[in-house]
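Student: The sequence and its predicted three-dimensional model are supplied below.
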Amino acid sequence: MEPRTLRVLEFEKICRILADHAQTDMGRTLALELLPSSDEEEVRSWCRETDEAQAWDRLAGGVSLQGATDVTEWVRRAARGGVLSSEQLYATAELMRVGRWVQRSLEQVQSKARTPQLQALADGIPELPELEKAIRDSVGEDGSILDGASSELAALRRRKRTLADRIRGALDELIRNPNTQKYLQEPLVTVRDGRYCVPVRVEFKNSFRGIVHDQSASGQTWFIEPAAIVPLGNELRGLEAQEEREIERILIRLSALVGQEEAGLSKAVECLGRLDFALAKSRLAQQMDAVSPHFVGGGKLRLRRCRHPLIPKERVVPVDVLIGDEYHALIITGPNTGGKTVVLKTAGLLTCMAQAGLFIPAAEGSELSVFERIFADIGDEQSIEQSLSTFSGHMKHIIEILDQVNERSLVLLDEIGAGTDPAEGAALAEAILQFLVDRGIRTIATTHYGDLKAFAYTTPGVMNASVEFDSETLRPTYRLLIGVPGRSNALAVAARLGLGQEILDRARHRLGADDVRVEDMIRQLETARNQAREEADRARLDREEASRLRQQWESEVRRWEAEADQRTAQAEERARRIVLQAEREVKEVLEELRRLSREDRSSLKEHQFTELRQRLDRVKPAFRYGRRVPSSNGEDFGTPGPGDAVEVVSFGQKGTVLEIQGKEALVQIGALKTRVPVAALRKQKAPTPAAPVSVAVRRGADGVGMELDLRGKTVEEAIPEIDQYLDRAVLAGLATVHLIHGKGTGALRSGVQTYLRSHPHVRSFRNGGPGEGGLGVTVVELK
């Protein structure tokens, strides 16, 4: 892509905005170095990457790569034997943490969206659990070296604390001694140059035995280390020196481990940078309300309702730019400040953005071709150093363009032929455009020359267009009208501003007959176009109203159908209950008759009972198959679902629903699994919930907490509580819970997370993020 083209189209401003959306230095670097590609397959791949990032960011509820640092230089230095600081080591561990989180996050969205390109990048991030553990066991979040980094360091720090306590104890006795207090400016202990001192008044500095380490700004106080604790202070400084040597040894050991993984860590930096760059592209698209470009062949450019991305949304006027079908060149005419150059820059900049894998601010259905090269001659390109005029500067550039263009080029020419004699300029512009059209090169040009309007009408492959001007308000509307040449508004504007009629008549008389006819034709075309636009607007409003009424009608129909179904079901239920009541009453009568018959056999016969029973069966209503089956006790507990206890009416057996597929359900009856129609199931009353688990959790609305507090417990004490809590959380339908174990030494966190890796209810887990408790909390996603 031509650097000059990118400069005049202000592509670097888009790159800077893109960089603002990156979360890492690696992503920002890629954004600032972004260039369009002329390889169609590469461009399509870049756009798919942006689309995948948009889906990932949306489904994950926002993706954060905070903590991913470019450690490439540090790792390279470590590989060559250099020693990294504790802060650099911790940043390396954070890079590995972010890499693991990215891999889990992408795995979680795979069921809802395919992200093969991003997944390939995530798969390229190596897992280095041993290195990460070694660093985290030794380096704290603040970059301090932890006591557990080595047994020698832990022992040295214990001796230091003991010795410091002895020194403070001795000094406390000293400053409380009445014989000593008279020498002190204040009864306190301070530290100067790493030595414990007391503030001695200047007049007693020779009476107080010890070593002077500092003096106050006023000179009235001397900070003296008492002679009695000097040996202890020397011993303490010796321990501090040993501690520093041990820390240096630990840093050397950890740096060597980092250096051994140079290739893997460098790969992780590269992949995370690419992922961050993809996310930045998706967030730029969201900011600009942009859509994914659709690429077609044949040099076509169909930008519908496209907007210049650097003009504020509230001010920009969307336009349609179409070339490549019936015509290859578009000649745009119109007044100054009417928006011709903006249209030119919009078409060029959006094409560059699309070929850089960025979404474009345009309407759905916009189509673009991938051009091999894009040339633009826009603005005042005169060269002061070469003493070239504006016209000469433009012509020099246009000559360079004409020497390099081919059928896969897009050429953008602003005010072609301007800056010289109008007649010669128009002729030259027409010849240049004819050269481009003859070679089928896609061209968009702006001009003031009226002769080029006729050229567009008479030349196949060329189309007129204009930026609209409202002669009533004397203001441009910034709308692009394709197929309509711009007409001169000079006389109309002059008339509205009050120029005399005599002067206007003379001006019109001086216009050629052809000019007058062209102006009349343009005026008629504009009138017809405005009428067509008004009719289109009315038709659009009518369609929208019809669509609204149709939706309202369909909603009403659905509501009526639902009410009808409900009333039918209620009526059938009432009828069923009436029949059941009647059946009970008839049975009672029949039993009474049987009893009487047994007492007097001659009065009633058995066939009479049979006839009565058959009549009773005929009285029962025939329910439609598929209605909800009421419970045996007359209560309706709703439609059964997975996990519900049910009675299989056809078997007379009770079981549990395992799954439902369409109109069939898989039911567990004892050791037997069988498929039966859902309509043949009668849902049973839900069991009474078990007593709540006695753990320290914050209760939610369903009685099961979103958190389990394990602080202060050992791993052995915590695991049974976790197991019981996760069972209740799954039964309560919770998707995510928080296990609070605190930071401490990390032993409880490590034990909890080791247990979670094999727990059947756990889909995934991670350390808490910002605002979630950080390393003191493990966030668990349940199956």
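Tutor: Good, I have the coordinates. Residues are numbered from 1 along each chain as shown.
Student: rest of the way, CA atoms for contacts and neighbours
Tutor: OK.
Student: now the strands: where do they sit in the stretch 451-600 of the chain?
Tutor: In the stretch 451-600 of the chain, the segments counted as strands under DSSP state E, counting those that start in this stretch are 462-470, 475-482.
Student: this is the other structure I want to compare:
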Amino acid sequence: MNQKVLKTLEYNKIITQLTGYAASTPGKLLCQNLLPMSDYHEIVQAQTETSDALTRVRMKGSLSLSGVRDIRDSLKRLEIGSALGIPELLSISSLLTVAARAKAYGQHEESEEFPDDSLDSMFRSLEPVTSVNNEIKRCILSEEEISDNASPGLHKVRRSMHGINDRIHTQLNSILNSCRSYLQDAVITMRDGRYCLPVKAEYKSQVNGMVHDQSSTGSTLFIEPMAVIQLNNELRTLEIQEQKEIEAVLADLSGQLMPYTEELAIDLQILTRLDFIFAKAALSRHFKCSEPKFNTEGRIHIKDGRHPLLDPQKVVPITVWLGTDFDLLMVTGPNTGGKTVSLKTVGLFTLMGQAGLHIPAFEGSELAVFEEVFADIGDEQSIEQSLSTFSAHMTNIVHILNQADSHSLCLFDELCSGTDPTEGAALAIAILNFLHNMKCRTMATTHYSELKIYALSTPGVENACCEFDVATLRPTYRLLIGIPGKSNAFAISKKLGLPDYIIDDAKTHLESEDETFEDVISRLEENRVTIEKERAEIESYKAEIARLKSGLEKKEERFDERKDKMIRKANEEAQQILREAKETADRTIKNINKLAASSGIDTKALEAERTKLRDSLKKVEGGLSLKQETKKPHKAINPKSLKLGDGVRVLSMNLNGTVSSLPDAQGNVFVQMGILRSKVNINDLELLQENSVSGPGLESRRKGSGSSNIKMSKSFGISPEINVLGMTVDEAVAQLDKYLDDAYIAHLPQVRIVHGKGTGALRAGIHKHLKRLKYIKEFHLGGFGEGDAGVTIVVFK
């Protein structure tokens, strides 16, 4: 990938952010050297590693790799048998500690729901060399200190040194106390590694010893008293022995590491790679990225892509596709509308994806593998080379045309601008036509109307625009594919206060073709906005219909469950009554048999009666079942003769009702049975005869007008009872009004309102409403066996 495009598309800024997430120096170096790849399999492998690392971070938390050190020089010294110094051994120990931590992080239980991924083999290949690492930690406390227990010889030497030090300080404290008047300060100092006293120059002869130093003024001499010279000599000898013991300890530790140089090299390589991979995962998590799918057919489909270098609170996601129905996309629109950002987003996402980085876009976005990405974006003017803006851009375009092929992605910002518009537009069309014929994937921004027409009239070329709100004079930054953009120069100028007569004069200088084209674009934009609003309304209606349908289906299911439950309960109660009757009869007959036997009466007749009674009970019991048998209608109904409002009996439910819809192709109709409306097959219905319906005054009106027939038909479907349990007062009154009207029209003498006892608020609200109805003669609470205070009986006039 050429270096120029990396700078133009600001890929290096992404790499800088990636480097900040690496914890080790080798990992940071690997991040800094990351470049886009062009091999499909390598790209997919890199993307998979990033995704697997991100999955582990989400499931197990972050992995700290901050202790990884570059130990390659130390490994070379070990290979030739050299002993390592304290800092080198500590670096190796730090590396091994991180390796142990990473290996534990990579392990998971067999029962744990954690998929095998591309990182498993790396974690398994780590070798912490725990025994040697523990020995290094035991012997070396810091870069300046070796433990006293590192070796028996070192322990013995340091114990002797402590003894000599104590003796020296005892002697010096004694001299200090006896010769305090000779001393400049009452302290013990070190000079050339030996203990001395600061003696005043004039008292030099009073302190017998060796002079090691003097102050800058010459007033103080640092004298080593003769009494401690021998002790200092012994201490110096012990220090030399101590250094030899330390060197022996370091040589021993180095010798223990020599067999593991290959394992150490592998650990360094794997941990550096893991640091690099987890840095990519951290970057993906920061930008809320997703793994793109890759193809080698040149297809790009970015869903809600957000440029990673823009403010995440303000950036507007764009959706763009290329390479399916068209391979050249022409983006138009006003300045500062987001055209350049759209170009850079597509180019930067391609570079990031081919480098193994996730992209900040919606899940399922697709990118193509390109061998080269070319971009001509920004001001290319060069004062040093005496090139104008147009010349500089053209120099870059010539280079692109010489290098680009069908495996390239080309991005042009304001193609052939900076020169005569007519010549620039013609030149731009020729350049784009050349790239289009080469099947090169191309995106270009422009203000030229000729290029918009070229995109409309050329197969495989598509228009796009960055939306602009003329009412607010602000771009929306939305990219709309399939619609050419409008410059909006006149609208913007008018909004900013340019007089109408100047704008009108400017319109007269427009070519008629240009004006017509701009009008077409305006109408397209208006139609698009209208269609989007209508589409949103349709989606809202569809969602509401789906919600209502779901609610009705649930209500129907609850009704069916309730109906089956009631039938089962009734059959179970009937069977229980029969069982109790049978037991009572058996018990009574046995008692009679006993009495008859004790009285000497012949019991054969009684036993025969008992057998007959038992047989009768069995027949009745056998006739009951938890599932009622469906009765057959006495006379089949002709679907063509069935009319709306006909009175029918639903045989399976043993309820009367009225037909509220005509039969469909399967013979199903809707029947209204009181407050219940159910879908029933015509084979489960039986027509009701008029003379089978009874009610007050019905005989006198049987030969009446059509309205009487309507009333009789109405009565077929009215239940003598309404249930308003669980409703509010307002809901109950609304249901009650319609029910009472229907019941009154149907000439029912009285009806029952089931409202329950509860707090009494519902009952009080219903009674208050009933007092206002003039066609009600009276109402009262139900008596014993009628529901008591939970039911109100209403009598009509």
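Tutor: Yes, it's here. Quantities reported herein were computed from a predicted structural model and do not represent experimental measurements.
Student: List the TM-score for the superposed pair.
Tutor: Once superposed, the chains reach a TM-score of 0.67 (TM-score structural alignment, normalised by the length of the first structure), with 557 aligned residues with a C-alpha RMSD of 3.0 Å.
Student: Rebuild the strands of the stretch 451-600 of the first structure as JSON lines, extending it with mean neighbour count and distance to E415 of the first structure.
Tutor: Formatted as JSON lines, the strands of the stretch 451-600 of the first structure follow (neighbours: other C-alpha atoms under 10 Å; distance: least, C-alpha to C-alpha, whole Å):
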{"stretch": "strand 462-470", "mean neighbour count": "23", "distance to E415 of the first structure": "13"}
{"stretch": "strand 475-482", "mean neighbour count": "19", "distance to E415 of the first structure": "16"}
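Student: my guess is V648 of the first structure meets L681, correct?
Tutor: Yes: using C-alpha atoms under 8 Å, V648 of the first structure is in contact with L681, at 4.9 Å.
Student: so where does G657 of the second structure fall, helix or strand?
Tutor: Per DSSP states H and E, G657 of the second structure falls inside strand 655-659.
Student: name the helices or strands packed onto that strand?
Tutor: Counting contacts by 3 or more C-alpha pairs under 8 Å, 6 or more residues apart in numbering; DSSP states H and E, strand 655-659 of the second structure is packed against strand 647-650, strand 668-673, helix 706-716.
Student: For V43 of the first structure, give me its contacts.
Tutor: 37, 354-357, 370 (C-alpha atoms under 8 Å, 6 or more residues apart in numbering).
Student: Let's see the PyMOL selection covering just the buried ones among those.
Tutor: PyMOL command restricting these to the buried ones, with burial defined by 16 or more other C-alpha atoms under 10 Å:
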select buried, resi 37+354+355+356+357+370
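Student: Run through the helices of the stretch 51-200 of the second structure in chain order.
Tutor: For the stretch 51-200 of the second structure, the helices defined by DSSP state H, counting those that start in this stretch cover 72-79, 86-106, 120-125, 130-139, 152-178.
Student: go on, the stretch 451-600 of the first structure?
Tutor: 451-458, 490-496, 501-510, 513-599.
Student: circling back to that earlier point, nearest to R305 of the first structure among the contacts of V43 of the first structure?
Tutor: Closest to R305 of the first structure out of the contacts of V43 of the first structure is A354 (15.6 Å), distances taken as C-alpha to C-alpha.
Student: what about the host helix or strand of the closest one, how far off from the second structure?
Tutor: Counting by DSSP H and E, the element that carries A354 of the first structure is helix 340-355. Once fitted to the second structure, helix 340-355 of the first structure is off its aligned match by 0.7 Å on average (mean C-alpha distance after the TM-score superposition for the first structure).
Student: Moving C-terminal from that helix, which element do we reach first?
Tutor: strand 367-368.
Student: contacts for the next helix-or-strand element following that next one?
Tutor: The helix or strand immediately downstream of strand 367-368 of the first structure is strand 373-377, counting by DSSP H and E. For strand 373-377 of the first structure, contacts defined as C-alpha under 8 Å, 6+ apart pick out 1-2, 4-5, 8, 38, 348, 394, 397-398, 401, 405, 408-414.
Student: Report the buried members of these.
Tutor: 1, 5, 8, 38, 348, 394, 398, 401, 405, 408-414.
Student: before we move on, the earlier item: let me have the contacts of V43 of the first structure in JSON lines, extended by distance to E364 of the first structure.
Tutor: Formatted as JSON lines, the contacts of V43 of the first structure follow (distance: C-alpha to C-alpha, whole Å):
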{"residue": "S37", "distance to E364 of the first structure": "23"}
{"residue": "A354", "distance to E364 of the first structure": "14"}
{"residue": "Q355", "distance to E364 of the first structure": "17"}
{"residue": "A356", "distance to E364 of the first structure": "19"}
{"residue": "G357", "distance to E364 of the first structure": "16"}
{"residue": "V370", "distance to E364 of the first structure": "18"}
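Student: I want to check the contacts of V43 of the first structure in the second structure. Which are still in contact there?
Tutor: Contacts conserved in the second structure for the contacts of V43 of the first structure, counting by both residues aligned by TM-score structural alignment, their matches' C-alpha atoms under 8 Å: 37, 354-357.
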